[in-house]
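[1] The sequence and its predicted three-dimensional model are supplied below.
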Amino acid sequence: MLIVQPYYPDGVSRILATEKIYAHLCPNPRILEYKGKTEQGILLQLATNGSLAKYLQQDSLVSATTRQKWALQTAEAVAYIHKQHGRVLGLDGSVQVDGGVCENAKSRMPGKADDEAGTETDIFALGSTIYYIMQGYEPFPELDTFEDEVVIQTRFALHEFPVLDNLLVGRIVHRCWSGAYAAVEEVVRDLRALST
């Protein structure tokens, strides 16, 4: 088991909210299973290989087919959460969503506040997540997430996206970033079509 959120005196409301979210979402094969809570924090199913982000950092030889499967599984997790009337601002890269939020300039829809959430912002962030899964690095790797935030957000706003030509799912990522999808299920549909 894994303690995902330790208890802190000022974080009790966050822990309670997270607990309610997991109770509402689980069980689902794309969501880490909620195992309960202890005095130390919330317990989740152990991801034996760790997060997808760490796995990709350690093994850059993962096949494009496997990466595409993981992109589909990630999109399925976000689609499931949306069906449950939930919103996700971003993913930590794990195929099984663990509740982590990775919202920064490289995954945040331009013109939106850090805490502004909705279907369109989730789809934009999903595009960045799929890009990361397929490429093994974030969009605009030459730019610093914090120091170059304005540059990154400006490029996204002007649709000056990272090169997607060599990316197997480039058209899908481009559609996520450009606002062409109305629902996450459309992203899932397009990813599934690539697998057939």
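    Structure received. Residues are numbered from 1 along each chain as shown.

[2] contacts and neighbour counts: CA atoms only from here.
    Will do.

[3] How many residues are close by the closest residue to residue 70 other than its chain neighbours?
    Taking Cα to Cα, 6 or more residues apart in numbering as the measure, residue 70 lies nearest to residue 95, with 6.1 Å between them; neighbours along the chain are not counted. Neighbours of residue 95 under the rule other Cα atoms under 10 Å: 26.

[4] From residue 75, how far out is residue 95?
    9 Å (Cα to Cα, to the nearest Å).

[5] Helix, strand, or coil at residue 153?
    Here residue 153 is recorded as helix under DSSP: H, G, I helix; E, B strand; the rest coil.

[6] Could you pull up the residues touching the residue nearest to residue 70?
    Contacts for residue 95 (Cα atoms under 8 Å, 6 or more residues apart in numbering) come out as 30, 52, 70-71, 73-74, 77.

[7] Ok, residue 60 next?
    By Cα under 8 Å, 6+ apart, the contact list for residue 60 reads residue 136.

[8] quick check, it in a helix?
    No - judged by three-state DSSP, residue 60 forms no part of a helix; its state is coil.

[9] any idea how far residue 42 is from it?
    With the distance defined as Cα to Cα, residue 60 ends up 31 Å from residue 42.

[10] what do you get for residue 150?
    Between residue 150 and residue 42 the computed distance is 36 Å (Cα to Cα).

[11] can you check residue 19 too?
    Distance check for residue 19 against residue 42: by Cα to Cα, it reads 7 Å.

[12] Between these two, which has more neighbouring residues?
    Neighbour count, other Cα under 10 Å: between residue 19 and residue 42, residue 42 has more, with 21 against 17.

[13] picking up where we left off before, out of the contacts of residue 95, grab the one that's most surrounded.
    In terms of neighbour count, residue 71 stands highest of the contacts of residue 95 at 27 neighbours, by other Cα under 10 Å.

[14] Spit out the contact partners of residue 27.
    Neighbour list for residue 27: residue 33 [criterion: Cα under 8 Å, 6+ apart].

[15] now it, what's its secondary structure?
    On the three-state scheme (three-state DSSP), residue 27 is labelled coil.

[16] Grab the longest helix from the protein for me.
    If you go by DSSP state H, the chain has its longest helix at helix 64-83.

[17] ok, structure two:
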Amino acid sequence: MPGTPQPDPVDPAPPVNKVETATIKQKGELVAVGATSFVELLPDGDILKRPFPSNIHGNDRRREITTEAYVYDRLGPHRYLLQKKKWDPETCSLTLEYMPNGTLADYLAAHPDVSLERRKQWAVEAAGCVQLLHLALIYHCDIGPQNFLLDDRLGLKIIDFSGSSTDGSPTGIEPGFRYHDELSRGPSFKLDIFSLGSTMYFIMAGKHPFAELEDDEVIARFRARDFPDLTDVPLASVIQKCWSREVESVDDVINLLTV
């Protein structure tokens, strides 16, 4: 499989134009639509991820998919990653293996009775996914339950590296999962760890932090260090340390989870 060249540095992307539209020539069943791309299930059982064919932000969308392909090449095969099947640089089309159990977010919504043992294992695996990235100097920048898939044994795999930062590169993607306003100024391991804490909260509590509030109010609460009540939430102390920035690395998080 040919390697993917490292994408050019990213200028801050302009806000997505909500009237941005284009005709999508489908090759399979449409299974997901994101901010920058769409995902299809192909007849052969693989997943095809392509950028929106837009004339407005087309270059940005293609750069983001190229970043994702590059991250897969840089990390290589790993149990926390999908298998990269094919990369077409001409169309910026990325073919990946399919995970029929879907996202962690959707699975927990459909199976609220998941055991505490399984939830704790997911917390460890989520931290392991982030550790894999950070050891390679990659910051995900959008960690959340929507960006973890479940394999046939319900093991976690981290996905969606379109907005990731490599070697400190800027990214035009804004984090989409309940982040601390002070951490939103650029890619960093602190942003990933904070979002990991929110992901672990979702795993344990079955809901987003301050799920009943609007995003602006959530940011205001976090800015004031007013965090959700963790009474009776498993792994509360680890989650709190992630939110309060009391850990120096994801290695510390894993140590806390596995003592």
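    In hand now; what should we look at? Quick caveat: nothing in here was measured; it's all calculated off a predicted structure.

[18] Just tell me the aligned range of the longest helix of the first structure in the second structure.
    Under TM-score structural alignment, helix 64-83 of the first structure corresponds to residues 116-135 of the second structure.

[19] list the buried ones in the matching stretch?
    Judged by neighbour count (16 or more other Cα atoms under 10 Å), stretch 116-135 of the second structure contains these buried residues: 119-134.

[20] do stretch 174-194 of the second structure as well
    Applying a neighbour-count criterion of 16+ other Cα under 10 Å, the buried positions in stretch 174-194 of the second structure are 174-175, 177-181, 183, 186-194.

[21] Need the max-distance pair from the buried residues of stretch 116-135 of the second structure.
    Taking Cα to Cα as the measure, these reach their widest spread between 119 and 134, a distance of 22.8 Å.

[22] Aligned to residue 213 of the second structure, what sits in the first structure?
    Under the alignment defined by TM-score structural alignment, residue 213 of the second structure corresponds to residue 143 in the first structure.

[23] ok, so what distance separates its match from residue 177 of the first structure?
    Distance check for residue 143 of the first structure against residue 177 of the first structure: by Cα to Cα, it reads 18 Å.

[24] Which residue of the second structure is paired with residue 13 of the first structure in the alignment?
    By TM-score structural alignment, residue 13 of the first structure lines up with residue 63.

[25] pretty sure that match is in a helix, no?
    Yes - assessed with three-state DSSP, residue 63 of the second structure lies in a helix.

[26] Centroid-nearest residue for the first structure?
    When the first structure is reduced to its mean C-alpha position, the closest residue under Cα atoms, centre = their mean turns out to be residue 91, at 2.3 Å.

[27] check contacts around it.
    With Cα under 8 Å, 6+ apart as the criterion, the residues that contact residue 91 of the first structure are 97, 99-102, 125-126, 129.

[28] Just the closest of those residues to residue 185 of the first structure, please.
    When the contacts of residue 91 of the first structure are ranked by distance to residue 185 of the first structure (Cα to Cα), residue 126 comes first, at 11.8 Å.

[29] and the closest one, how many neighbours?
    The criterion is other Cα under 10 Å. On that basis, residue 126 of the first structure has 28 neighbouring residues.

[30] quick one, strands of the stretch 101-250 of the second structure?
    In the stretch 101-250 of the second structure, strands defined by DSSP state E, counting those that start in this stretch lie at 138-139, 148-150, 156-158, 165-166, listed in chain order.

[31] right, and the ones you listed - which one's nearest residue 58 of the second structure?
    Comparing the strands of the stretch 101-250 of the second structure against residue 58 of the second structure with Cα to Cα, the closest turns out to be strand 165-166 (19.5 Å).

[32] Which strands and helices lie in contact with that closest one?
    Other elements packing on strand 165-166 of the second structure under the criterion 3 or more Cα pairs under 8 Å, 6 or more residues apart in numbering; DSSP states H and E are strand 138-139.

[33] Kindly spell out which helices and strands sit in contact with the strand it packs on.
    Contacts defined by 3+ Cα pairs under 8 Å, 6+ apart place strand 138-139 of the second structure against strand 165-166.

[34] Distance from the strand it packs on to the middle of the chain?
    Going by Cα atoms, centre = their mean, to the nearest Å, the spacing between the C-alpha centre of strand 165-166 of the second structure and its chain's C-alpha centre is 13 Å.

[35] all helices of the stretch 151-259 of the second structure, in order?
    Taking DSSP state H, counting those that start in this stretch, the helices of the stretch 151-259 of the second structure run over residues 189-205, 215-223, 236-243, 250-258.

[36] Tell me which of these is the most buried.
    helix 189-205 (a mean of 25; mean count of other Cα atoms under 10 Å).

[37] what about it, how far off from the first structure?
    Helix 189-205 of the second structure, aligned to the first structure and superposed, deviates on average by 0.8 Å (mean Cα distance after the TM-score superposition for the first structure).

[38] Next, the angle from that helix to helix 236-243.
    150 degrees (axes from the mean of the first three to the mean of the last three Cα atoms, to 10 degrees).

[39] and the angle from helix 189-205 of the second structure to helix 116-135?
    Relative orientation of helix 189-205 of the second structure with respect to helix 116-135: 170 degrees, computed using the same axes, to 10 degrees.

[40] returning to that earlier point: by how much does the match of helix 64-83 of the first structure deviate from the first structure on average?
    By mean Cα distance after the TM-score superposition for the first structure, the fitted stretch 116-135 of the second structure averages 0.5 Å away from its aligned residues in the first structure.

[41] For residue 47 of the first structure, grab the count of nearby residues.
    When neighbours are counted by other Cα under 10 Å, residue 47 of the first structure comes out with 16.

[42] For it, pull up the helix or strand it's in.
    Per DSSP states H and E, residue 47 of the first structure falls between elements, in no helix or strand.

[43] Which residue of the second structure sits opposite it in the alignment?
    With TM-score structural alignment defining the correspondence, residue 47 of the first structure maps onto residue 99 in the second structure.
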